[in-house]
Structures are given as structure tokens and as C-alpha cells.
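Novice: Return a 3D structure for these sequence lines:
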Amino acid sequence: MGYDPNEESVPSYRLSLITLFIGSFVAVYHVVSLNVSLPGFIQIFHSELGTVQWLITGFTLATGIIAPISSYLGNRFSNKKLFLFSIFGLTVSSILCSFAWNVYVLIIFRIIQGIFCGLIQPVSLAMIYQTIPRGKQALAISLWSASTILGPALAPTISGWLQGYNWRWMFLVTVPLGIITYAMGTKYLPYYRVNITQRLDRRGMVLAITGSLILLSLFGNVHRWGWFSGNSIICLIIGLTAILLFIQHELKVKEPLLQLRLFKSRTFTASLAASVVLMIGLYSGIYFIPLYLQEIHGLSSYEVGVLLIPPALSLALATILSGKVYDRVGPMPLVAIGAILLAAASWKFSHLRVDTTLTYVAGWMSIRYIGIGLSMTPAMNAGMRVVSRNLSGHAAALINWLRQVSGALALGMFTSIFYSRMGVHLEELNLSAGQNGEKWVHSTAYTMSVDDAFLIAGLFALTAVPLALLLHQKGDDTSEEQTGTSA
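Specialist: Next up is the predicted model:
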């Protein structure tokens, strides 16, 4: 199996962590690198938004459907081999994306890229709890989380500039990091294998992939279809049925694809619920603030990226700070304070105006990100701490799977709220526009719709506070027995 990560003699754990940090950064970078660059690809390939949108939609679907089977693959082949394979695949697929000769080929390569990105996150998270000394895990997970934050922080700025220079470099820019990660991983990542004989739960895999694919498709299109349209209702019924059948099957099978009995742990369940709530709150800001800055203030994607670098750095620092103090104060106060800051900043963003200053936006975005940084890692770490090492792969897969689905749900939900409120505000403002003109009506209605979305996001963030009360007060696990294979 390997070695005991509780021993301080674990070789080169710092170099192992650096390897996981870089690999996670590269994966998350490609998750968000095209979020503010779609209009540019419409011009580059002389295509339509509905087609170019699949550069993100196809990628998201790929990352979502691969997450549930990451635990089986890691247990079967070892997480080290799976991590190296994923880094290699991500690097090659990035090179292929740079050679795409039309938008349809680029979509196919992006889907392939998404599969490898979807594996790297849960695998790297599981490796931290399998190979990093226990006393170092809180700080290690905060550094790992910081890598997942630097990606969204830097990707819009870098990709926005590279698209104007040569769009192919948007994909090639991470290739050197991929090569470095693969070389370091080969040398420094320790080998750990949980179960050599586990069989693939094929029925569970089909049900998980089917449910994920349909629900992710629903959440990605609900703002166009409408919640009560025939397409939405059919997708919701089929998707939820597949997930319910998956849950029923997993609780019965001897070797499940995902160990759902982990939810017997109150701490793990509360931790995962809080993580989902915080993820939904995070996505609302990542999505709407760049749109607001581009649409209302006329900033380019590059300028938006530059403006949001200080908030992103604040998030990274808060994430590292939470890891340093976790063992002293425990997860409860960190999650509660972070959720309150997130809700407060969301409330301030529900009062945006057409002439709101960029300083106001950057300042409250920093506070919002500090809240996320203080709470996201402790919420996740509290749950992972009560999971036995042999089940850390299952726990990591569950966390990343639900984060993918909740992220897609958040985008679908908030986009739907935005467009429905946009119609209402346009109708109201057109009646009282007077001499202000069509441009004023559109800008004002757009801003008011963003306000409405953030109001809902703020109220939703507050639900993480009572969930925080269910988490352990201390950084150790003495108050609750670890969830093991018999859970």
C-alpha cells in the first residue's frame, strides 16, 4: 500500500505538495480560462454564441461525469498513476486544442481536456489525505485550495491578453507547467494503493454518469428553456430518477462506485452541505461581476482580470490563513465568519448601480473572497478529517462530484433569475423611460437584475451559518470516530 502519512519521516512531502499544487492550478486554469473569452471565439471562427458556448458546456459535462469514477480508478491503478496519466492527458489535449482548425474540432478537444481536468481535482485532494502527514494536512489543504483559486484569478487576465495576441497560446501557456508537474510527480509523489481487487460497479457508473449528464445539461440550459418547460421537466425527472436509483443501488452493492455510507457521519454531511452552499455563493460572484463590469463599465476581459487580481489575492491569503489557524480554532468559527462575510458582500452587491465605482466593486469583491477563503477549506477539511484514509478517495470524489453539479446548478439558477428579472425591469423602465433613451433602460435593467441575483445569493450564503454549528470545534477528530469501511 505504501507508507504511513502520519509519520514525519514521509519523504519529500513538501515537494509532493508543490507537485499537487501546480497540477491542480493547471486543471482549474483551464476550467475558467474561456469564461470571458467566448465573444472572441465567435469572431475567430465566424460562429454563433450557441455553438461557441459548447466550449464551456461540453467541458463542464466532461468534468462532471468523470468525477464519480475517479475513486475507483484511483483505487484500481493508484492515485499516483492516475494523477500522472491525467496530467499527461491534459497537456496533450491542450496542445491539440491549440491546433484546432474549426470550432467543432476545438469543442471535441475541449471535451477531452475536461475529462482529464475532472480527474485531477479529486485525485489530488485524495492524495493529500493519503500521503501528507496528518499534522500538516490542514495547511496542505489550504495551499491546495489556494491553487484552485489562483486559476480563476489569473486565467481571465492571461487568456484575455493571449486571445488578442494569438488565441492558440491560450492553451499552450500551461504546457510547460504540465511537463514540470509530470516530471516532479514521477519523482516525488509517493505510491499508495487502497484496493487491488475492487470490481468496477458498472451499473452504478452508468446511473451516476446518466444522472450527472442530464442534470448538468438541464442546469446549463434552464435559462433558455425555462424551469417549467417540457425539456426542463423531462430532464429533471430523468436526472433525479437516475440519481435516486444510483443511491439505492450504491447502498446495496458490496463494492460501490462511491461509498455513500459516509453520509452517516454528521460532520461529513454538514461539511459537504456547507461546501455546496459556499460553492454556489462563489459561482454567483465569479459569473455576474465580470459580466457587469464588461456590460455596464465597458471593460475588456483583460481589464476585468486585472481589476479582480487584488480580490483573488485576498482570497488566496485568507485560504492560507484558515489553514494555519484551523487546528487552533476549529472549523466552526471560520465557516460561520466566512459565510457572514460572503452574505454581507453579496448584500452590498445587491445595491449596484450603473455608476457604481470600480473601487467599490473591487473592495467588496475582496471581502466576499475573504469570506470564501476563510470558510471553504475548513468546511471541506472538517469532513475529510473524519474519513478513514482508505475511503479518502471516495470522499474526495463525492466532494468534487457535488461541487461540479452544484456549480452548474448555481449558474443555471442565477442566470435564470437574472433573465426573468431582466424582463420585468425592462417592462417597468420602458413605461417610465421618458427622455432617458433605450441605452439607459437596458443598462439600468441589467444592473437591477444583477442586484436581484446577488440578493438571492446572499440569503443562500446565510444557510451555511447553522451548518457551521454542526462541525467540530477542534481540529482533531477526538469527538467523533472516523468513518471507516463499515460506516
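
Novice: From here on, just use CA atoms for contacts and neighbour counts.
Specialist: OK.

Novice: For burial, what's the neighbour tally of Tyr287?
Specialist: Counted by other Cα atoms under 10 Å, the residues lying close to Tyr287 total 16.

Novice: what helices or strands is the helix or strand harbouring it leaning on?
Specialist: Tyr287 belongs to helix 266-295 when assigned by DSSP states H and E. Under the contact definition 3 or more Cα pairs under 8 Å, 6 or more residues apart in numbering; DSSP states H and E, helix 266-295 sits against helix 301-307, helix 358-385, helix 392-431, helix 437-461, helix 464-468.

Novice: residues of that helix that come out buried?
Specialist: Of the residues in helix 266-295, 266-294 count as buried by neighbour count, 16 or more other Cα atoms under 10 Å.

Novice: got the angle for it vs helix 392-431?
Specialist: Relative orientation of helix 266-295 and helix 392-431, computed by axes from the mean of the first three to the mean of the last three Cα atoms, to 10 degrees: 40 degrees.

Novice: The structure of the following sequence is requested for comparison with the preceding one:
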Amino acid sequence: MAETTALPKQPIFRTTPILISFLIAGFIGLFSETALNMALGDLMMHFNINSATVQWLTTGYLLTLGILVPVSGLLLQWFTTRKLFMAALGFSIGGTLLAALAPSFEILMIARVIQAVGTGLLLPLMFNTILVIYPVNRRGAIMGLMGLVIVSAPAIGPTISGLLIENLNWHWIFWISLPFLVFALVFGIVFMQNVSEITKPKIDGVSIVLSTIGFGGIVYGFSSAGEEGWGSAIVVSTLLVGIIALFLFVVRQLKMKQPMINMRVFKFPMFTLGLLSVFIAFMVILSTSILLPLYLQTGLGLAAIVAGLVLLPGGLLNALMSPVTGRLFDKYGPRGLVIPGFILMIIMLWQFTNVTTETSLYWIIVLHTFLFIGISMVMMPAQTNGLNQLPRNLYPDGTALMNTLQQVSGAIGTAVAITIMSTSQESFLQNAAEPADPSAIAASLTAGIQNAFTFGLILAAVGLVISFFIKSPLTAKE
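Specialist: Predicted structure coming up:
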């Protein structure tokens, strides 16, 4: 009787429970990026700090992500999916609890860093796992669902926090997050499976140091500009050191047999173009998410709950759009979404450069809603299309780079927007007849907001040029 050779058994993944675990944890992690934006005014008064200092609660969070996420590609090859998931949730729960109890700005800042460690571990793990357990022909729809997390969580953050601040206080922004994180941890303990291949590549300490100094220096330099000024020795030196370290990091990765992040992902043009598109879109998301709450509360004098409700339609519609764009991507490819998405962003940002203290709230709602529809048409299609061109062995490197530069872009976008706004505001008040007059302060902030949105408009225009070169890879390598 002839013997038959048994084929290796393919693992069976419980895709839906795994996806649910990541979506809940990821939503809260990214919600934390912007949830405090609506509370910045209260925090400035509560802790007696200025706008350049309080922005560190957002940019410090992003700085930590920018430092940690590059290492994630290495961690994914050293530790199992379950271990990394539980570690990520452990940091997120610990940081959120500390933030809820924080008695001072310093403790709150430390809590934000701990939270960011959790999110920094979770995001690359989430993307890598989804790429492994779902086939190429279903990734558009799944990435669309993940768009609910990536785009809508930062968009809805200010709305939910506005409601909480009006009825309770800023501590409750964190208290309300805790049960969701605990649920995600318990759900993940029950259903999470190990999906990644553990290869345990050699750890290169020099690469880790260069990556930390490079990404950290760039984000810190941009973030410090609002407080120190662009000509400051601290800003110039940290940016210069960051750029040099990043250059040396890239050179080292290209020469290593087992690099920490394989820079050969940039040999795939659609990945590079997708990365640039996501970089620009995320800068617009986070800069808008910090500018609009300040404009609505200080410029228009709205209560936190009203300002939150103004931003709610855009966040909700954006959430509904993400699965739709995912399905459209599966059917029509990236160009039919990314190009119109950037055009829509340009039109809305141009309108935002003309807002005044007399602008109708209804018009702000319309502009914000259509801006985020445009963003949803860019983010997931560009990201999915870029990752689809990579062979499977480069998924950890591609997701690590995509998430690293996404968080770095958010930190840079936030810092530059706040710097432009603050500088323009100061210039306006210097020429005002009565700088202390509340109406002059509101008008100065509005002038600053207009100039900051001009920065976003330029970014979107660059994105539109890039989008014309995006196309679907002929074949997605598995």
C-alpha cells in the first residue's frame, strides 16, 4: 500500500475575535491621542501653564510613539502575538489609571508616556496580524474597518471629552477609557492567537540608539519650536542631531544582513507613495483636531459641550465612510479614492483659511465633515495599497515604518500648527489697540488659526501631486 505524504497543516485563525480585540484596544489608544484637546483650556488654567507647554500632552504622547514604534518590527519577531498584546494592554491600562488619578501636570505627562508605550506596541502588532490572517482580496474591507479606529478615534476624541468636561471633569476622559481597555485585555486573553513567526533576529544596540535619537530628536525639535522659537539653539540642535542620527540609522540598516527595519521596503514604489500620502493625511488630522477645539472655545467662545457637538457629525460620518472606502478599494483600487480625497481636503482647508469670529457654526460643521470624508478616502486606501505590494517577509518592517512615520507626522503637524498659530497670534496682538480686550484676543487666535490651516492646505496640495502616481500593484506577493 503506497504511503501518502501528509501536507503541513495550515493554522486556522479565529479572525473575527482577533479583529474585535484589536479594534477595541486600538480605538481607545488612538482616542487618547486627541481626547485631551478639548480639555487643553481647562488644563492650562488648572495647572497654570501656557499653550506651548500644554501641547506636550499630545506631542509627548506622539514623541513616545515615534521612538518606540521603530523597535516594534524587531519585537514582532522576538515575542509572540499574545505576549505583545497583553504587554500593550498592560501599559495602556496602567497609564490610563495613573492619568485618571494625576494630581499635577508632571504626573499627567508621565501617565501619557506610559499610555503611549501601550499604543506604540499595539499599532504595529495590529497591522501585522491583520496582514497575516486575512487574504489580499479581503484586506480592503478589513482595513476599512480598521479605519474606524485609525481615523475616527482621533476625530471623535474631542467630542466625547467635551461632553465629559461639561458634565464632570477632565479626569473622566481617562476613567471612561479604563473599562474598555480591561474588556479588550480579557477578550484578548480568551481569543488572541499567536500568528507571527518568531525568528529572534540579532538585536543591534547601535540601531536602537540611532533610531531613538533620530525619530526622538526630530519630534522633540518640532515640538519645542512652539515654546522656544524656530531660531532657538535647542530647536536647531535637536533637529540637526535627529536628522544626522536618522541618516546614519538608514545607512546602517542598508548594510546589515539582519536590519532592525528593512529599508528595502522603499524599493516598492507604491509602498513609498502610500507612506507619503498617509504621512500628509495624518498631519492634517491631528493639526485640525487641536486647532478646531481652540478656535471654537477661545475664538467663538463656545462651551466645551457645544464645541464637542460641532465636531461630532464629522467624526461619525468619517466612521461610517471607512468601511465604505474599504469596499470601494477592493472593487476599484486606490486612484478612484485617493485623488478625489485630496481634492476634497484642499477645498475644505482653503475654506478654513477664511474662518472668522463671525463664521456660522453650521458652516464649520459642513467644512469639518467634508474634510474628514476626504481624509477617509485617502488614509486606508493609500495604506492598504502600499502594504499590499510588499512580500510577506517585509510585513513587520512595512507596518513598523508606516506606523512610525504616521505618529511622527502627527507630532510634527501638531507642533507646527500650534507654532504658526501662536506666532501669528502674538504678531496680531502687538498691532492691536487694546491687546487685553477679550475681543482682540479672540480675533488674534482666529488670525492664527487661518494661517495654521494654510499650512494644512499646502500639505494637501503636495498630497494631490503624489496621488497621481499611485496605482494598484499588478500582483501582491504573498
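
Novice: rewinding a little: what's the closest of the helices and strands packed on helix 266-295 of structure 1 to Ile243 of structure 1?
Specialist: The closest of these to Ile243 of structure 1 is helix 392-431. By Cα to Cα, the value is 11.9 Å.

Novice: The closest one relative to helix 437-461, how many degrees between them?
Specialist: Angle, helix 392-431 of structure 1 to helix 437-461, by the same axes, to 10 degrees: 140 degrees.

Novice: and helix 392-431 of structure 1, how far from the chain's centre?
Specialist: Put simply, helix 392-431 of structure 1 sits 13 Å off its chain's centre (Cα atoms, centre = their mean, to the nearest Å).

Novice: And stretch 77-97 of structure 2, by the same measure?
Specialist: Offset of stretch 77-97 of structure 2 from its chain centre (Cα atoms, centre = their mean): 19 Å.

Novice: The alignment partner in structure 1 of Pro391 of structure 2: neighbouring residues, count only.
Specialist: Taking TM-score structural alignment, the alignment pairs Pro391 of structure 2 with Ser388 from structure 1. The number of residues packed near Ser388 of structure 1 is 18, by other Cα under 10 Å.

Novice: do Ile367 of structure 1 as well
Specialist: Residues near Ile367 of structure 1, counting by other Cα under 10 Å, number 21.

Novice: which one in structure 1 is aligned with Ile24 of structure 2?
Specialist: Ile24 of structure 2 maps onto Ile22 in structure 1, by TM-score structural alignment.

Novice: Next, the mean deviation of the helix holding Tyr287 of structure 1 compared to structure 2.
Specialist: Mean deviation of helix 266-295 of structure 1 relative to structure 2 after superposition (mean Cα distance after the TM-score superposition for structure 1): 1.3 Å.

Novice: so Ile95 of structure 1 makes contact with Leu172?
Specialist: Yes - contact criterion Cα atoms under 8 Å: Ile95 of structure 1 and Leu172 qualify, at 6.0 Å.

Novice: how much does stretch 20-30 of structure 2 stray from structure 1?
Specialist: Looks like 1.0 Å for stretch 20-30 of structure 2 (mean Cα distance after the TM-score superposition for structure 1).

Novice: now that stretch, how far from the chain's geometric center?
Specialist: Put simply, stretch 20-30 of structure 2 sits 13 Å off its chain's centre (Cα atoms, centre = their mean).

Novice: where do the strands sit along the stretch 101-250 of structure 1?
Specialist: Here the stretch 101-250 of structure 1 has no strands by DSSP state E, counting those that start in this stretch.

Novice: how much space is there between Ser152 of structure 2 and Gly214 of structure 2?
Specialist: Distance, Ser152 of structure 2 to Gly214 of structure 2, using Cα to Cα, to the nearest Å: 29 Å.

Novice: before we move on, what about Phe453 of structure 2?
Specialist: Between Phe453 of structure 2 and Gly214 of structure 2 the computed distance is 28 Å (Cα to Cα).

Novice: quick one on the thing from earlier: deepest of the helices and strands packed on helix 266-295 of structure 1, which one?
Specialist: Among those, ranked by average contacts under mean count of other Cα atoms under 10 Å, first place goes to helix 358-385 (a mean of 24).

Novice: Tell me which residues touch Met260 of structure 2, please.
Specialist: 71, 73-74, 203-204, 207-208, 253 (Cα atoms under 8 Å, 6 or more residues apart in numbering).

Novice: Would you map the helices across the stretch 101-250 of structure 2?
Specialist: Using DSSP state H, counting those that start in this stretch, the helices of the stretch 101-250 of structure 2 run over 105-133, 136-150, 152-167, 172-175, 178-191, 205-228, 233-255.

Novice: how big is the offset of the shortest one relative to structure 1?
Specialist: After superposition onto structure 1, the mean distance of helix 172-175 of structure 2 to its aligned counterpart is 2.3 Å, using mean Cα distance after the TM-score superposition for structure 1.

Novice: What is that helix packed up against?
Specialist: Using 3+ Cα pairs under 8 Å, 6+ apart, helix 172-175 of structure 2 sits against helix 81-101, helix 152-167.
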